[in-house]
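# Sequence plus the predicted model coming up.
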Amino acid sequence: MESFFVATGVVVVVYYAVKLLLFSRMLLPKLWFPVPKSFFTSMGEWAVVTGASQGIGKEYAFQLAQQGMNVVIISRSRADLDLVAKGISQSTGKNVKVIVADLTKDDVFEEIEEELKYLNIGVLVNNVGMLPSFIPVQFLDTAELEQTITTVISCNVKTMTKMCKIVLPNMESRQKGLIINVSSGIATIPVPMFSLYAASKVYVERLSQCLQAEYKDKGIIIQVVSPFGVSTRMSAYSKNLVTLAPEYFVKSSLQYVTAGDKTYGSVRHALMAWFLQCIPKKILYADALLYGLQDFIREKVAEANIKL
C-alpha cells in the first residue's frame, strides 16, 4: 500500500510538472513556436477574414496584409468595409477585395463561394460573431428569443462551418493552409447569463479541434483562438489588464499559430482561463456575482453610448 501511494504521488507530480512546462512555453512563443517571416505568404496569396469591418476582424485583415498577403474582407456594412479596404491598401500596398454579405442569412454563401472561386486562399479567419444581448440575461429573458436563437446560431455556428466548407477543398488539394476560428474564453467554463453565446462558441472549439485532427496530416493548420476580453464594441470598448486592444491581441495570437489546435491568444488570457477553472462553481454561479457582472456591463454599455 505504501508503494502504491508513493507511485501515485510520483505520477501526480510528473503530470503537473509536464503541464507547467507546457504552459511555460506560452511565455516565449518566439522560442517555442517560431513563425518564419514568409509563413503566411507560403500558405497562399490571399487571406479571407469574416467580420472584418471593425474590431478583431479588422485587425486580422490589417496584420495579414502587413505580412504580405492580399485580403478579402467580408461583413454587412459596405461603408465600413470600404474604409478598412482603403486603409489597408494605403498602408500596405496589398490588394483588398470587399464582399458585402449579411452572414446571418442563408442565401449569401453561394455568392461568397463564387467570389472566392479562383483565389489562391492560404488563410481563413472565421471571426464574425454576435452576442444575443449586450447585457447578459437568463435564457428566457432574452429579447425576441425565438428569432435570436436562429440569428445567433446562423452567425456564430453556421457561418464558420460554411466558410470552412468553401475554403477547405482547395487547401486540401494544395496540401497547405491555415484556418483560424475565433471562439471565446467564455466557452472554457459554463457561464450563466451567457448560455446561448457560450454554447455557440463551444461548437466553434469542438469543430475546429475535430477538423484539425482530420486534416493535420494534409498540411493544414486549423486552430481555435479563445480570447477573453478584447476592447471592441462587443465589450463596450472596455480597457483593463485582461481586456486587450485588438491590435495587441491579434499580434499576440498570430505568434501562436503553430502552438496547437487551441490557444487563448495571449499569456494574460491563458492565465485568466486557468484562474477561472480553479474557482469553485458555487462562487462563480452566486447570484451576487452574476447580477454584479450584469450591472457592471450595463454601466459600461451606457458609458460607451452603445445602442442596444
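Alright, I've got the coordinates.
# Please make it C-alpha for all contacts and neighbour counts, starting now.
Noted.
# What ranges does this structure have for its helices?
2-24, 29-32, 39-43, 55-66, 78-92, 109-116, 145-152, 159-174, 195-215, 246-253, 267-278, 281-284, 287-303 (DSSP state H).
# between these, which one is nearest to Leu124?
Closest to Leu124 of these, according to C-alpha to C-alpha: helix 159-174, at 7.6 Å.
# next up, a second structure to put side by side with the first:
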Amino acid sequence: SFSLLLDYVQNPYITQESVENEKGIIGQEIMMYQDNPGWKVYFNLLRALYEKHPVRIDIAGTIDSISRIDRDTLYKCYNTFYHPSNMIVVAVGDVEPESVFSKVEAAILHKEPRPPVNRIYPEETAAISSDYVEEHLAVSIPMFRLGFKGSCHGETGIGLLMYETAVRLLLELLIGRSSELFEQLYKEGLLNSSFGIDVSFEKQYAFSVMGGESPDPMQVRERFCRTLEGARNHGLDKSACERLVRSFRGRFMRQFNSVERISHSFITAHFKGVNMFDYLDVYDKISFEYINEVLHDHFKTESLAMSVIRPV
C-alpha cells in the first residue's frame, strides 16, 4: 500500500473531462463555504490583517478562478510543485526503515533533479488592512475572531519556534481556559466552550487568533485589551509562566500516544526548519524575560483586528 501511495502521487492521470467534473464539485464546495460562518469569520479576519499577502486569499478559490483552470494548468502546477525535491515522506509505526527508504528511492529514481521552487510574495507592510470587519449570516449568536498581525523579524529555525511558543504561552496566560479573564467572561456568559486560540508563525507571515461565540464581542475585546494593558504595565506572574511552560511540555509528550500527531508534528517542524524534538529545547531555554519581551513586541494595539459575524 505504501508503494501504491508513492506511485499515486508520482504519476497523475488528468483528463479535461475529469477537470470539468471536479470544477462542478469544487464550485459547490465554494458556495457552501460562503455560508459557513466559522469559515467566513476566520478569512474575514485574515483579510483585515493582511492587505497583499496571499494568506488572505480563500484557499478554495472563487467560481471565476476555478473556471479558468484546465488540464494543462493542473499539469503545469503538478510539474512545478509535486516533485521529489519538494516532497517530504514521514513513516511512523511498526515499519522497517530500510524497506521504507528503498521504496521511496525506487519511486523517485526516474525523476530528474530540479532547483528549488522560487516563490515570489508581494511586499507586506507591518500595518493591518482594517481594524474591524463585520458580516451578517444565519447564526443564532454572534461569532468573532480577534487577531494580532505579527512579524517574524527574519527569524527561522529555533528562533522562529521560540517566538511562536512565547506567543502561545502569552495567549494562554491572558485569556486561556485556565486564566482569570476567561473564567470571568465565562461566568458572565460572554464566552462559552466554543472559545479557542491559535497561532500561525511561518517564514513569510505570522499572526495569533482567539475567538468563539459571544453575545457581546466588543465587550470581550475591551476586557481583553484591558487585561493586556495591565500585563504590559505591571508585568506577568512568573510562577504562572513557569507552570504553563511545564504544562506545554506535558502536552508535547502526550502527543507521542498518537501516530497521526507524531507524523504531523515531524512535517510541521521540518517546514519551520527545525526538528520535532527541538520543542523540548525551547521549553528548556525559554525564559520569563524573553516572554515579557514578546508580550510587548507582538501584542500591539495597532496590530489588532477584529472580525464579527452577526445574525441576519
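Perfect, I can see it now. It should be emphasised that the depicted structure is a prediction, and the values quoted were computed from it without experimental measurement.
# Any idea what the TM-score is?
The TM-score (TM-score structural alignment, normalised by the length of structure 1) is 0.26; 127 aligned residues with a C-alpha RMSD of 5.9 Å.
# Quick check: which of the helices of structure 1 is buried the most?
Stretch with highest mean neighbour count among the helices of structure 1: helix 55-66 (a mean of 23; mean count of other C-alpha atoms under 10 Å).
# Including distance to Ile221 of structure 1, could the helices of structure 1 go into JSON lines?
Shown next, in JSON lines, are the helices of structure 1 (distance: least, C-alpha to C-alpha, whole Å):
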{"stretch": "helix 2-24", "distance to Ile221 of structure 1": "20"}
{"stretch": "helix 29-32", "distance to Ile221 of structure 1": "17"}
{"stretch": "helix 39-43", "distance to Ile221 of structure 1": "10"}
{"stretch": "helix 55-66", "distance to Ile221 of structure 1": "16"}
{"stretch": "helix 78-92", "distance to Ile221 of structure 1": "25"}
{"stretch": "helix 109-116", "distance to Ile221 of structure 1": "20"}
{"stretch": "helix 145-152", "distance to Ile221 of structure 1": "26"}
{"stretch": "helix 159-174", "distance to Ile221 of structure 1": "10"}
{"stretch": "helix 195-215", "distance to Ile221 of structure 1": "7"}
{"stretch": "helix 246-253", "distance to Ile221 of structure 1": "14"}
{"stretch": "helix 267-278", "distance to Ile221 of structure 1": "20"}
{"stretch": "helix 281-284", "distance to Ile221 of structure 1": "34"}
{"stretch": "helix 287-303", "distance to Ile221 of structure 1": "36"}
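# Can you get me a residue count around the residue nearest to Asn126 of structure 1 when sequence neighbours are not counted?
Among residues not flanking Asn126 of structure 1 along the chain, Asn181 sits closest, at 4.8 Å (C-alpha to C-alpha, 6 or more residues apart in numbering). Taking other C-alpha atoms under 10 Å as the neighbour definition, Asn181 of structure 1 ends up with a count of 25.
# Asn181 of structure 1 and Gly122 of structure 1, how far apart?
14 Å (C-alpha to C-alpha, to the nearest Å).
# Isn't Ile56 of structure 1 up against Ser252?
No: the criterion here is C-alpha atoms under 8 Å, and Ile56 of structure 1 misses it with Ser252 at 12.0 Å.
# Tell me which of the helices of structure 1 approaches Val49 of structure 1 most closely.
Closest of the helices of structure 1 to Val49 of structure 1 is helix 55-66, at 6.3 Å (criterion: C-alpha to C-alpha).
# So what angle separates the directions of that closest one and helix 78-92?
Counting by axes from the mean of the first three to the mean of the last three C-alpha atoms, to 10 degrees, helix 55-66 of structure 1 points 30 degrees away from the direction of helix 78-92.
# relative orientation of helix 55-66 of structure 1 and helix 246-253 in degrees?
Using the same axes, to 10 degrees: helix 55-66 of structure 1 against helix 246-253 is 60 degrees.
# What helices and strands are in contact with helix 55-66 of structure 1?
With contacts taken as 3 or more C-alpha pairs under 8 Å, 6 or more residues apart in numbering; DSSP states H and E, helix 55-66 of structure 1 sits against strand 46-50, strand 70-75, helix 78-92, helix 246-253.
# hang on, isn't Glu213 of structure 2 packed against Phe144?
Yes: taking contacts as C-alpha under 8 Å, Glu213 of structure 2 lies within contact range of Phe144: 6.3 Å.
# Cheers, nothing more for now.
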